[in-house]
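**Student:** sequence and predicted structure, then a few things I'm wondering about:
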Amino acid sequence: MTINCKGTLIDLNVPRVMGVLNITPDSFFDGGKYKDEKTIVSQVEKMLNEGATFIDVGAQSSRPGAELISEKEELDRILPIVNLLINEFPEIVLSIDTFRSKVAEKCIEAGAALINDISAGNLDKAMLPKVAQLKVPIILMHMRGEPKTMQQQTDYNDLIHDILKYFSERIAKARSLGVHDIVIDPGFGFSKTLKQNYELLKGLDLLLSPGLPILTGLSRKSMIYKMLELDAKDALNGTTALNMYALQKGASVLRVHDVKEAMECIKLSTALV
């Protein structure tokens, strides 16, 4: 399993780490933490040095209940950061966390390499055609509704079956438009209860059936800190435990705030194969 990022084939048969850079003021863990260029460059350099293959930049919070900002505000937040990082790290593989096709287009034009869409093209019908036109990979995530309403939509007939059906439809749509490189993200914490998140993780290997790489975003999420009765800042150990489990279940990419610890998981998991 490979994806083509700006002409470089990245092999996802070897598990990879995606480091998270939130430039939002209200993200659940690191909101408002990276506000100036020096801090942003320092954090990205740290993640790259620790082994991150991808850096995922987001300017719109997707935490439960988050209000949507305007397209203009999202562009005003994210484009200067994309330009900054491409200038500082010319070889960086930047992922853009957005569901808006115009934001995707402008960021790819500025040098980003792939798109991470929490709605799998459902919130902007122009997204999948635009990704096909841009000839870049896309991460399709499972979610119902939008961040503000998603936690009101947790009724499933059969959780794993329903998610597989969702991906089957979204993958077929993307393929029909000419999108070649697809990664799927089961969307932990999105339109799912605490119990459902663990049911999904236990059945993660069933999502391998479409034959596509799986990205898991478990890092410091409420499914960890609520279960352990902690705060997000104290959820690194729990994150590491679940990342290891996800790797054993077939995850190809770990999307994390803490790159060093995720890389250690990959090294140990690989030794067990």
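**Tutor:** Received it, and whenever you're ready, just let me know what you need. Numbers count the residues shown, from 1 in each chain.
**Student:** contacts, neighbours, all on C-alpha from now
**Tutor:** Noted.
**Student:** which residues in the stretch 1-150 of the chain form strands?
**Tutor:** All strands of the stretch 1-150 of the chain, identified by DSSP state E, counting those that start in this stretch, fall at 2-5, 8-11, 16-22, 54-58, 94-97, 114-117, 138-141.
**Student:** could you say what helices and strands the first one packs with?
**Tutor:** Under the contact criterion of 3 or more CA pairs under 8 Å, 6 or more residues apart in numbering; DSSP states H and E, the helices and strands touching strand 2-5 comprise strand 8-11.
**Student:** mind checking the strands of the stretch 1-150 of the chain for the one nearest to Val273?
**Tutor:** Closest approach to Val273 among the strands of the stretch 1-150 of the chain is made by strand 16-22 (15.8 Å; CA to CA).
**Student:** centre of the chain versus the closest one, how much separation?
**Tutor:** Centroid separation for strand 16-22 versus its chain: 8 Å, with CA atoms, centre = their mean, to the nearest Å.
**Student:** same deal with stretch 206-225?
**Tutor:** Using CA atoms, centre = their mean, the offset of stretch 206-225 from its chain centre is 9 Å.
**Student:** with stretch 77-91 instead?
**Tutor:** With CA atoms, centre = their mean, you get 19 Å for stretch 77-91.
**Student:** just stretch 35-48 next, same as before
**Tutor:** With CA atoms, centre = their mean, you get 19 Å for stretch 35-48.
**Student:** against that first model, consider the following:
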Amino acid sequence: MPGLDAARPLGPIQWRPSQMPLIMGIINVTPDSFSDGGQFIAADAALAHARQLADQGAHILDIGGESTRPDATPVNESEELARVLPAIRAIIEQDLGCALSIDTYKANVAAKALEAGVHIVNDVWGLQRDPDIAKAAADHQAPVIINHWETEKQAGLGLIDQMKAFFDRSIAIAQAAGLSEDRIILDPGIGFGKDLDDNLVILNGLETLIGWGYPLLIGTSRKRFIGALTGREAQDRVHGTVASNVLALEKGASIFRVHDVAAHKDALAVAGAILNPQGS
């Protein structure tokens, strides 16, 4: 394994996970995402939002054209491409200095996005819904974010062991396609097929996941479990989200996928200085 001190290219960013946490800003070009559906579906609105996130300190912009909220309507490939490609092209033309990520599980959507200039593939199904997506990434040597999402729990396996088995399968798919280990990022998939207790177990046990040797992305932003703990609606969950991510930083996570970039830039800067005063 490359280890968490290895330098990794993420588009315009040269990154060492052990030294520099990254903020990934969310751009949903969807009509039905749980928190901001319909706000940024037009390319000009997506571009304005991208500028705002970049100005607030985002290192990565994650562009998605299909909602993954429970009971969301599936989107076919042509519709997803019609949503994401105009936004991608508009953002790339502005050269905001951020890496761009495509949030999709469809191989051809990933391929077209990479051809348009995207740098990273973020697959919520961990390369296992459409395994050709790994080859699409490998053709561009694009890093992949492998998200854990399983619809059924395996008898006789605890949650962390089940996640390890899932990630082992996904990593094998990535390597078979030609992706090197320094192109692999893991995401424990907070909220994806998991209840409140599952999410808390994962977040409390991040050291185990970090021990697997890959950078860890955390995506808690405004999610339902934070609402369950705070009683807040999605738009009012920023404080709970910040708390979860500061604790995840302390446990070793290095990428934070969020709606509220400015709040996280400040919180992670302060938390990082406290955790590593010699590096401040």
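**Tutor:** On my side now, so go ahead. The model shown is predicted, which means the values in this text are computed figures rather than measured ones.
**Student:** thinking again about what came up before, turn the strands of the stretch 1-150 of the first structure into TSV, including mean neighbour count.
**Tutor:** Formatted as TSV, the strands of the stretch 1-150 of the first structure follow (neighbours: other CA atoms under 10 Å):
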stretch	mean neighbour count
strand 2-5	18
strand 8-11	12
strand 16-22	26
strand 54-58	22
strand 94-97	26
strand 114-117	27
strand 138-141	26
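**Student:** looking at those strands, which is closest to His257 of the first structure?
**Tutor:** That would be strand 16-22 among the strands of the stretch 1-150 of the first structure, by CA to CA, at 5.2 Å.
**Student:** average offset between the closest one and the second structure?
**Tutor:** Compared with the second structure after fitting, strand 16-22 of the first structure deviates on average by 0.3 Å (mean CA distance after the TM-score superposition for the first structure).
**Student:** quick one, that strand and strand 54-58 angle?
**Tutor:** 30 degrees (axes from the mean of the first three to the mean of the last three CA atoms, to 10 degrees).
**Student:** what's strand 16-22 of the first structure in contact with?
**Tutor:** 30-31, 34, 44, 47, 51-59, 61, 252-259, 262-263, 266 (CA atoms under 8 Å, 6 or more residues apart in numbering).
**Student:** so which bit of the second structure is it matched to?
**Tutor:** Matched against the second structure by TM-score structural alignment, strand 16-22 of the first structure falls on residues 22-28.
**Student:** same question, stretch 52-65 of the first structure
**Tutor:** Stretch 52-65 of the first structure maps onto residues 58-71 of the second structure, going by TM-score structural alignment.
**Student:** which outside residues touch that stretch?
**Tutor:** Contacts of stretch 58-71 of the second structure (CA under 8 Å, 6+ apart): 13, 22-30, 32-34, 50, 53, 73-75, 80-81, 83-84, 88, 97-104, 261, 265.
**Student:** of the strands of the stretch 1-150 of the first structure, which approaches Ser219 of the first structure most closely?
**Tutor:** It's strand 16-22; of the strands of the stretch 1-150 of the first structure, that one is closest to Ser219 of the first structure (CA to CA) at 9.4 Å.
**Student:** what ranges do the helices span in the stretch 1-150 of the first structure?
**Tutor:** For the stretch 1-150 of the first structure, the helices defined by DSSP state H, counting those that start in this stretch occupy 37-50, 71-88, 101-109, 127-134.
**Student:** brain fart, the stretch 151-280 of the second structure
**Tutor:** Using DSSP H, counting those that start in this stretch, helices in the stretch 151-280 of the second structure cover 159-177, 196-204, 206-210, 224-230, 238-251, 261-275.
**Student:** return the most buried member of the ones you listed.
**Tutor:** helix 238-251 (a mean of 19; mean count of other CA atoms under 10 Å).
**Student:** and that one with helix 261-275, angle?
**Tutor:** 40 degrees.
**Student:** what stretch of the first structure does helix 238-251 of the second structure fall on?
**Tutor:** Going by TM-score structural alignment: helix 238-251 of the second structure matches residues 236-249.
**Student:** quick one: map Leu200 of the first structure onto the second structure.
**Tutor:** Match for Leu200 of the first structure (TM-score structural alignment): Ile202.
**Student:** for that match, which residues are in contact?
**Tutor:** Counted by CA under 8 Å, 6+ apart, Ile202 of the second structure has contacts Ile160, Pro188, Ile190.
**Student:** again, only using 10 Å
**Tutor:** Counting by CA atoms under 10 Å, 6 or more residues apart in numbering, Ile202 of the second structure touches Leu159, Ile160, Met163, Pro188, Gly189, Ile190, Lys194, Thr208, Leu209.
**Student:** Val44 of the first structure too?
**Tutor:** Here Val44 of the first structure is in contact with Gly19, Val20, Leu21, Glu50, Ala52, Ile55, Asp56, Leu85, Glu88, Phe89, Ile92 (criterion: CA under 10 Å, 6+ apart).
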